[in-house]
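Here is a sequence together with a model predicted from it:
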Amino acid sequence: MRILKLLFDFYINSSIHVGLSCYALVRMTQHMFHISYEETIANFAFFGTVVGYNFVKYDALARAKKAQMRTELKLIALFSLCSLALVGYYFFLLERITQITAIAFLSITLLYTLPFFPNRKNARNWVGVKIYIVALCWAGVTIGLPLLNAEVAITSDFFLKCIQRFILIFVLVLVFEIIDMSNDDPYLQTVPQKIGAKMTKKLGITLMILFYFLEFMKSNFDVKQLIVNFVLVVLVSLSLLFVNKKRSKYYTSFWVESIPILWWLMVVFI
């Protein structure tokens, strides 16, 4: 059991699980826009997410050298380096416009992590900004990059799906913010810090209802997608209703981050 727990913790802590969530959302976009499966962009998103999240999580620790690296952190660093090499490989297989856009999102990630201006905090610590940066990057990577790489025409459906994806990620991040309420610096002014956990839950559920009804505005919606989206809305809403500051880290880092994967699996197997 101890070995299984160590493997599971490595799976979570090395950002493999969140990488699979990003991969699933890219595959979901390909399904929605009838793009034949193209592994380059999906794999680029997976390995890019692994590298990006590990950089955000462990960069400060590595630079400050506050603690000697444990075996797990060394393995995560090695895995991240391998993932970085694969990101580079898949990057050069992308279309030029996709590469340029990907660099733009990389720049936002670096701004989110590193303080570029003297005596200023990074974007992660800007008041009330964090959740919007995360939602924007995820929407851009999982909607914008796959469509650009497949050279799909930009229509009203594209903008509609971008709004839906932004809402989905925004609400999922709210779950994280509720759990982190007591640990986050009050200066950050996260949504739960400003309006409270109860109102944050109401806001999230309201946004998910909006997410669902936006589907009816598509140029041609199908019943299967409406059913799948309804299940998604229920899952996200339940994750909000049952979240509290005492939940373990696995509540968000595994169960909540599994929701995009389950959403994609539903369209695959239903």
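Yep, it's here. Predicted model, so just to flag it, every value in this text is computed and none were measured.

drop to CA atoms for contacts and neighbour counts, all remaining ones
Will do.

Tell me which other helices or strands the helix ranked longest in the chain touches.
If you go by DSSP state H, the chain has its longest helix at helix 39-64. Applying 3 or more CA pairs under 8 Å, 6 or more residues apart in numbering; DSSP states H and E, one finds that helix 39-64 contacts helix 16-32, helix 71-91, helix 145-149.

Could you measure from residue 105 over to residue 165?
Distance, residue 105 to residue 165, by CA to CA, to the nearest Å: 16 Å.

Between these two, which is the more surrounded one?
Shown here are residue 105 and residue 165; by other CA atoms under 10 Å, residue 165 has more neighbours (22 against 17).

Against that first model, consider the following:
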Amino acid sequence: MIFLSKLLRLYINSSIHVAFAVLAFTCITYLDFDLDIQYHVLAFVFFSTIVAYTFVKYIPLLVSPNYKISNSLKLIYTLAAFSVIPVIFFLLYFDINAFLFIIGLTTLTLLYVLPFSPSAKNLRDVSGLKIFIIAIVWSGTTAILPLISSEIILNSFSTEELLYICSRFLIVVALIIPFEIRDLRLDQIYLKTLPQVLGVFRSKILALSFLLLSMFLFSCLMLDSYIYILMHFIIIVLVLKANRQNSFYYTSLWVEGVPILWFLTKYFFG
């Protein structure tokens, strides 16, 4: 039992779980627009998520002089290092438009961790910006990238596609709020996360408002309404139950696993 617990924690900490979540949202976009699945996109999204999350979460530890690297962290670094190989390989399959868009997302991810200059902050440390940067990268990766990889020009998106992207952004913000509530004890006050600025109750109200707006946008799109209502309801319950004492698994396994459940439900019952 202890072994299984350690294995599950390694699965989460190595960013494999979040990579499956990002992959699931990407697959949902392909299914929603009835597009031919681009498998190089899916492979790139999965492995690049592992690399990006490892970079964001663990690279800062390498510059900490007093931090001792554990065996599990060595495995995480090794997995990320090997994941760079398929990222570079599948990157070669993208056309110039998709490639430039990926460069933009990569730059945003790098600036999230690295400061603009030696005397400046990184984007993560800019007050109130953290949650929206993450939502932009997720929405760009899971909604915009599949569309432009299917030869849809970025500046010629239809109203339907724009509403879809906006809805994905709202959903991601709502999913991040339980993480920010959990991290109230850890986040520095200068970050001004939504729970720090608005409080837990008002942050939940904001998340619920975003979810209701997302449901409205989906009603305009007429996409498998019963599945989307069910998934929005599940997220609403998870947001309402979020608190500072939530366990590691509540957010990192269950909240982060919503896109995976969403995809499986749509794939088998949609």
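Looks like it came in fine. Here the structure is a predicted model, which is why all the values come from computation and not from measurement.

what TM-score comes out when they're superposed?
Superposed pair, TM-score by TM-score structural alignment, normalised by the length of structure 1: 0.96. Supporting alignment: 266 aligned residues with a CA RMSD of 1.1 Å.

does residue 142 of structure 2 sit in a helix, a strand or a coil?
Classification of residue 142 of structure 2 by DSSP: H, G, I helix; E, B strand; the rest coil places it in helix.

quick one on the thing from earlier: what is the mean deviation of the longest helix of structure 1 from its aligned residues in structure 2?
Overlaying structure 2 shows helix 39-64 of structure 1 at a mean distance of 0.8 Å from the equivalent residues (mean CA distance after the TM-score superposition for structure 1).

mind checking what residue 174 of structure 1 lines up with in structure 2?
Here residue 174 of structure 1 is matched to residue 177 in structure 2, going by TM-score structural alignment.

right, and its match touches residue 203 too?
Yes - applying CA atoms under 8 Å as the test, residue 177 of structure 2 and residue 203 come out as touching, 7.2 Å apart.

all helices for the stretch 101-250 of structure 1, in order.
130-139, 145-149, 156-179, 191-195, 197-214, 223-241, 249-250 (DSSP state H, counting those that start in this stretch).

do you know which of these lies nearest residue 91 of structure 1?
Taking CA to CA, helix 145-149 is the member of the helices of the stretch 101-250 of structure 1 nearest to residue 91 of structure 1, at 11.1 Å.

For residue 209 of structure 1, grab the count of nearby residues.
Residues within reach of residue 209 of structure 1, counting by other CA under 10 Å, total 14.

Give the aligned equivalent of residue 191 of structure 2 in structure 1.
Correspondence of residue 191 of structure 2 to structure 1, assessed by TM-score structural alignment: residue 188.

Distance-wise, check the residue lying closest to its match once chain neighbours are set aside relative to residue 172 of structure 1.
For residue 188 of structure 1, ignoring the flanking residues on the chain, the nearest one in space by CA to CA, 6 or more residues apart in numbering is residue 127 at 4.5 Å. Counting by CA to CA, the separation of residue 127 of structure 1 from residue 172 of structure 1 is 19 Å.

Which of the two has more residues huddled nearby?
Neighbour tally, residue 127 of structure 1 and residue 172, criterion other CA under 10 Å: the higher count belongs to residue 172, 23 against 12.

out of the helices and strands packed on helix 39-64 of structure 1, which comes closest to residue 249 of structure 1?
helix 16-32 (13.3 Å).

The helix or strand where residue 3 of structure 2 lies to helix 16-32, inter-axis angle?
Applying DSSP states H and E as the criterion places residue 3 of structure 2 in helix 2-13. Put simply, helix 2-13 of structure 2 runs at 60 degrees to helix 16-32, going by axes from the mean of the first three to the mean of the last three CA atoms, to 10 degrees.

Nearest residue to residue 200 of structure 1 in space, ignoring adjacent ones along the chain?
residue 192 (5.6 Å).

That neighbour contacts residue 179, correct?
No - shown here, residue 192 of structure 1 and residue 179 do not form a contact pair, counting by CA under 8 Å, at 9.4 Å.

Quick one, which of the helices of the stretch 101-250 of structure 1 gets closest to residue 13 of structure 1.
Here helix 249-250 is closest among these (CA to CA), at 10.5 Å.
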